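**Q** Can you look at this prediction? I've put the sequence above it.
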Amino acid sequence: MTVSVRGIYATALTELLAEVGVTNASAPIRERFDRDFSTGPAAAHVSTTSDRQGVGVTGDPDTVGSVVERLREVGADTFRYRDRAPRGAVFEGRVEETRSGGAVVDLGETDGYLPFEESQEYVEEGDTVRVQVVAPKPPWVSRRPRLSTDIRAFGDAATLVRGRDALVADTPNGAPELARTTEILPPDVPADWAVAWEDAAADLSMDALGDALAAAVEAAESLEGALGGGVDVDDVPARIAAPDATTWVWFGGDARRALDDVRRNVTETIAGHHRIKAGSSAASTAVDFAEALGSLPDEFPFAAVSEQFGPAAGDRVAIEHGKPDGRLITLGRGDVTDCDRDAARITVEREMTAGGTYDALDVERQAGDVAVTRFQEGRWWYPTVYRGEDGTRRGTYINVNTPLELFPSSVRYVDLHLDVVKHADGTVEQVDADELQECVEDGLVTEDVAETATDVADRIENAFS
């Protein structure tokens, strides 16, 4: 059981997953660790999500489960989400609608997006189409998983593509010799399948290439067997095969600090290393430069990070309100009216639109209302004061959440449902405690996190009463 690891969390996760076994380590990882790494097919792959907020773990279901359980122990605000459309899963789907560039396909428990360029046939609304998930998406992004009508047996170094005449379908840039090498490798590629060599293949030995191809051939033969039968039209949409599992792991502020500690056991690591890198690609590059220079601060340098990358007074930030089930709701964007860098705190002001009521305050939302919110890095709660156009306080809403992270263009956290409200008449009450308990019962929130949230809400209620 081995895994490959890539992305901004690679050093910490390579150390954390040492007992699982890390293979095909990148050059920087090999230089950083005083140990030997194996090469060859990995049972699972860990890669940083495109927004740098967490990782995706894909591969053999048992290995994925073991890796995810280890990652979940990292910090209190580590959340995991099993993907209902994992990479490599094959569905008999139904086209829900077509758009200018592709079609939305109903897969049953979820849906996906089939770009027309990935479809071998013309599709229109109501059609049944066999598709495979080629690029799953974490639940906190708005995009659907990308589909294709091409069928692949995925591997880390070698992928087999069904329905091709040639022996080799693709090779990495700079490694055309792999096409010739394929002809002398011992595994026989099944008829009607072709090899697409991945980037990881470029650095492998002949033995490792043979092992990678053998693993891909085995996966293709297994997949071919699963695809043999048809699906009754009344059963569409239906999942036909799911050789791999995909689980998404979201890291919060506490988890990123814990990963800093793990990384520090391996190499010099600035306080807030993963927190800064998660903020933006420019900030990520700056972290590498600072660590190369040495003389690192002992505490997270919020003031310096905010000054160089934001947020700062005059900026606009989105309030990214995560939910325990993985969904992400943007509560809107607001203007940063004040940034106290010493306190790691910003004040955000939003002008509200008329219509509806303020949640739990039972006060109508009117034109001209203003919401003033204070966010402080690392805090398990934040207050929002709603005022009318004439300045009258209409109520205060205190959200209880995982530790806040103030990124350059957004404030990020996972909402824990439990909140405290203070009405205009001074009455203070807790709300939605039952929803938090339901999340615990559903396995979305741990008992420890729920206990912390309850303690935070109790202290806030006492302070405001």
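**A** That came through fine.
**Q** contacts, neighbours, all on C-alpha from now
**A** Noted.
**Q** got the residue ranges for the helices in the protein?
**A** In the chain, the segments counted as helices under DSSP state H are 10-16, 27-32, 61-72, 177-182, 206-226, 253-264, 273-277, 281-293, 302-309, 433-441, 447-464.
**Q** ranking those helices by burial, who's on top?
**A** Among the helices of the chain, helix 273-277 has the highest mean neighbour count (mean count of other Cα atoms under 10 Å), at a mean of 25.
**Q** Let's have the helices of the chain in TSV, adding distance to residue 399.
**A** Converted to TSV, the helices of the chain look like this (distance: least, Cα to Cα, whole Å):
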stretch	distance to residue 399
helix 10-16	31
helix 27-32	40
helix 61-72	24
helix 177-182	56
helix 206-226	47
helix 253-264	17
helix 273-277	22
helix 281-293	28
helix 302-309	23
helix 433-441	12
helix 447-464	9
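**Q** Of the ones you listed, give the one that comes closest to residue 48.
**A** Closest to residue 48 of those, according to Cα to Cα: helix 10-16, at 8.4 Å.
**Q** From residue 50, how far out is residue 316?
**A** Distance from residue 316 to residue 50, counting by Cα to Cα, to the nearest Å: 22 Å.
**Q** Please say which of the two ends up with more neighbours.
**A** residue 316 (20 against 14; other Cα atoms under 10 Å).
**Q** Tell me which residues touch that one, please.
**A** By Cα atoms under 8 Å, 6 or more residues apart in numbering, the contact set of residue 316 is 333-336, 409.
**Q** try it again with 10 Å
**A** Neighbouring residues of residue 316 by Cα atoms under 10 Å, 6 or more residues apart in numbering: 310, 333-337, 348-350, 408-410.
**Q** likewise residue 379?
**A** By Cα under 10 Å, 6+ apart, the residues touching residue 379 are 253, 345, 400-405, 456.
**Q** Could you rank those by neighbour count and give me the top one?
**A** residue 401 (27 neighbours).
**Q** wait, isn't it in contact with residue 456?
**A** Yes. Shown here, residue 401 and residue 456 form a contact pair, counting by Cα atoms under 10 Å, at 9.4 Å.
**Q** residues bridging contact with those two, i.e. touching both?
**A** When Cα under 10 Å, 6+ apart defines a contact, the residues bordering residue 401 and residue 456 alike are 379-381, 418-419, 450.
**Q** Please compare the first structure with the one that follows:
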Amino acid sequence: MASNSITGANKGLRNSIQLKEGVRIRGIYSTALTALLLSKGIPIANPSEIIKSRFPEVIDNAIPVVTIKDREDKNGVIILGFSKLFEECTKVIAVIPHVILRKSSIGYYDSVKCKIVAAEGSRYLVEMPGKKTGVLISSQKHEVGDYVNAHVIAPLASTPVLREGLAIVGKFARVYDGRGVSFSRFITDYERRALLLSASYKAKEQGLAVRWRSSANNAPLHEILKELDELISEILKLRKIAARYRETAKLRDGEDISEAIFTFYSKMYLDAIRALRVPTVRFHHYIKRAGSEESQYVDLVEELYDCCSLDCVGQQLLKKAQSNVRRARQITLLHEKLSGETIKMKGDIKDISQEDVFTIVRTVKSEGIYDGLGLEKRPGDVIYTYICPGLPFVVHEYRSAGGTLKGYYININTPAEVFFLEKEKLNAYVWYVDLEIDIVRLKNEKARIIDAEILSGYCSRRLVGKDLYNYAIAVANSLRKHLERRADFEINPINLMRNFTLRTL
């Protein structure tokens, strides 16, 4: 059964309400992103007080239909909203240098018919449209093979998460199968809340729950009530349509959602954009994202700045933040893949050189084959990992339990960012995005570049921009040529990092 007419209905519903639409921005990148969006004529909705003070030209009269907010780790932002303005915002963010942009093929609050594949306690493994796998949260009892109505609540998760029941999204509210009425925390006026609560009873009578969005705080009440009636009508129709399905299918579009990852050079660019509006120390976004005690000083220093170079101040703050890492005994590599998966690798810190090169040691506990190297993995093997803040590669050195060198695997990535969490006194973190292209060096073989075609594929699909693609290729070629000039199989990774010419810090 075709579903195009069903998913298209949601767009028609949104377009029927003609109000000025805008973008709500929150998080550590809000000043820079506000400047970028305003330069393209995109209205800002619900600006914070600090944004109002920095951008007097912003008029707070737009309804937020797109939200841009920090990723949980603050290494980028989530963009969430409706088609036209969503696409405009995405295009603006896509031109930020070295940004990685992931557009989810699954929408936030998409309504789907899914098939139960396996039971896992109160959760079920389900087949979604397009043969995708998801996790369904449900209080109902289901058998393998059952078809269930559900809506997506975590589309960016490595395995999308769904909740049982249909849902429809509007500008002012979400209506879904369930019970209860809830409000955005931005709806603070008690009189407005009372009016919205009263209006919600008509949904309750149909076994529906309502979530009032922040845009319902200031919009004309007659527009809000009109939309609510339309949402209730549409979801009742959708129930009848969904009942006829005995196959997986998308029943209704939710909101578009994308993830923009700001790598090192992205953060530096956003620093420069922010500096056009307010005093900004060098490495502002790098330090703010790190969560160290130095991030608390950045705003104060910028506010009181009057006597010296902000580049110098930023360099000193970054230096102090990174010096904290020397107190750590262990380090966790947050190896984020372009696919969205993050692999965590934990090891003991053996040494930190004067050039801030970390030597991390891990002992192999299982048998197998080393990916990329094609060499046998044995328990007792030792892996030495060398990593330096600001450098776009990580060197992995593989040795047997007796110390015999097996080979090198050099991972090409975005410049490594190191941070230290006060609450975890003995553990430091390194974050980067793996750019897929790597270098392998084995005994009696020349250094060779592998997996360049994977990076090329991501570039073709526009997940990676041409600037970042060319940068990764340049790094790989530079390292390969350096290794080819050396006759000896064994290298000194610390010297390699010390002499690398494309360093950023």
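**A** Alright, I've got the coordinates. Predicted model only: the values in this text are computed from it and were never measured.
**Q** quick one: TM-score?
**A** Overlay of the two chains. TM-score (TM-score structural alignment, normalised by the length of structure 1): 0.84; 445 aligned residues with a Cα RMSD of 3.2 Å.
**Q** just to revisit the earlier point, can you list the contacts of residue 379 of structure 1 in a markdown table and add distance to residue 227 of structure 1?
**A** Output for these, formatted as a markdown table (distance: Cα to Cα, whole Å):
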| residue | distance to residue 227 of structure 1 |
| --- | --- |
| 253 | 43 |
| 345 | 55 |
| 400 | 48 |
| 401 | 45 |
| 402 | 43 |
| 403 | 46 |
| 404 | 46 |
| 405 | 45 |
| 456 | 52 |
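**Q** how about those, which pair is most distant?
**A** Pairwise distances across the contacts of residue 379 of structure 1 (Cα to Cα) peak at 18.6 Å, for the pair 345 and 456.
**Q** Which residue in structure 1 aligns with residue 113 of structure 2?
**A** Using TM-score structural alignment, the equivalent of residue 113 of structure 2 in structure 1 is residue 92.
**Q** pretty sure its match contacts residue 107?
**A** Yes. Between residue 92 of structure 1 and residue 107 a contact is recorded at 7.2 Å, counting by Cα under 10 Å.
**Q** Determine the residues that are contacts of both of the two.
**A** Contact criterion Cα under 10 Å, 6+ apart; residues shared by residue 92 of structure 1 and residue 107: 130-131, 236-239.
**Q** report the longest strand in structure 2, please.
**A** Using DSSP state E, we find that the single longest strand of structure 2 is strand 427-442.
**Q** What is the distance between it and the centre of its chain?
**A** The chain centroid and the centroid of strand 427-442 of structure 2 are separated by 18 Å under Cα atoms, centre = their mean, to the nearest Å.
**Q** Show me what that strand is packed against.
**A** Other helices and strands packing on strand 427-442 of structure 2, by 3 or more Cα pairs under 10 Å, 6 or more residues apart in numbering; DSSP states H and E, are strand 330-336, strand 342-352, strand 393-399, strand 405-413, strand 417-420, strand 448-450, helix 452-460, helix 466-484.
**Q** repeat that with 8 Å
**A** strand 330-336, strand 405-413, strand 417-420, strand 448-450, helix 452-460, helix 466-484 (3 or more Cα pairs under 8 Å, 6 or more residues apart in numbering; DSSP states H and E).
**Q** And the first one against structure 1, how far off on average?
**A** Strand 330-336 of structure 2 differs from its equivalent in structure 1 by a mean of 2.3 Å after superposition (mean Cα distance after the TM-score superposition for structure 1).
**Q** counterpart of that strand in structure 1, which residues?
**A** Aligned using TM-score structural alignment, strand 330-336 of structure 2 spans residues 316-322 in structure 1.
**Q** mind putting the helices and strands packed on strand 427-442 of structure 2 in a markdown table, distance to residue 11 of structure 2 included?
**A** Output for these, formatted as a markdown table (distance: least, Cα to Cα, whole Å):
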| stretch | distance to residue 11 of structure 2 |
| --- | --- |
| strand 330-336 | 34 |
| strand 405-413 | 39 |
| strand 417-420 | 41 |
| strand 448-450 | 44 |
| helix 452-460 | 29 |
| helix 466-484 | 33 |
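**Q** Residue 44 of structure 2: which of the ones you listed is closest?
**A** Of all those, it is helix 466-484 that lies closest to residue 44 of structure 2, at 28.8 Å by Cα to Cα.
**Q** Check the offset of the closest one from the chain's centre.
**A** With Cα atoms, centre = their mean as the basis, helix 466-484 of structure 2 stands 25 Å off its chain's centre.
**Q** and it with strand 405-413, angle?
**A** Interaxial angle of helix 466-484 of structure 2 relative to strand 405-413 (axes from the mean of the first three to the mean of the last three Cα atoms, to 10 degrees): 160 degrees.
**Q** Show where the helix or strand following helix 466-484 of structure 2 falls in structure 1, residue numbers please.
**A** Later in the chain than helix 466-484 of structure 2, the nearest helix or strand by DSSP states H and E is helix 493-498. Helix 493-498 of structure 2 lines up with nothing in structure 1 when matched by TM-score structural alignment.
**Q** Of all the helices of structure 1, which one comes closest to residue 98 of structure 1?
**A** So among the helices of structure 1, helix 206-226 is nearest, using Cα to Cα, at 28.5 Å.
**Q** What count of nearby residues applies to the closest residue to residue 92 of structure 1 other than its chain neighbours?
**A** When the adjacent residues along the chain are set aside, residue 92 of structure 1 lies closest to residue 130, with 4.5 Å between them (Cα to Cα, 6 or more residues apart in numbering). Using other Cα under 10 Å, residue 130 of structure 1 has 22 neighbouring residues.
**Q** What is the aligned counterpart of residue 130 of structure 1 in structure 2?
**A** When structure 2 is aligned by TM-score structural alignment, residue 130 of structure 1 is paired with residue 149.
**Q** Assess the claim that residue 13 of structure 1 and residue 4 are in contact.
**A** No. Assessed by Cα atoms under 8 Å, residue 13 of structure 1 is found out of contact with residue 4, at 10.0 Å.
**Q** Residue 461 of structure 1 corresponds to which position in structure 2?
**A** Counting by TM-score structural alignment, residue 461 of structure 1 corresponds to residue 480 in structure 2.
**Q** for residue 55 of structure 1, that is, sorry about that
**A** Under the alignment (TM-score structural alignment), residue 55 of structure 1 pairs with residue 77 in structure 2.
**Q** Contact partners for the closest residue to that match other than its chain neighbours?
**A** Nearest in space to residue 77 of structure 2, with sequence neighbours left out and distances taken as Cα to Cα, 6+ apart, is residue 70 at 4.3 Å. If you count contacts by Cα under 8 Å, 6+ apart, residue 70 of structure 2 has them with 26-29, 76-78.
**Q** How about residue 390 of structure 1?
**A** With contacts defined as Cα under 8 Å, 6+ apart, residue 390 of structure 1 has no neighbours.
**Q** Alright, I will stop here.
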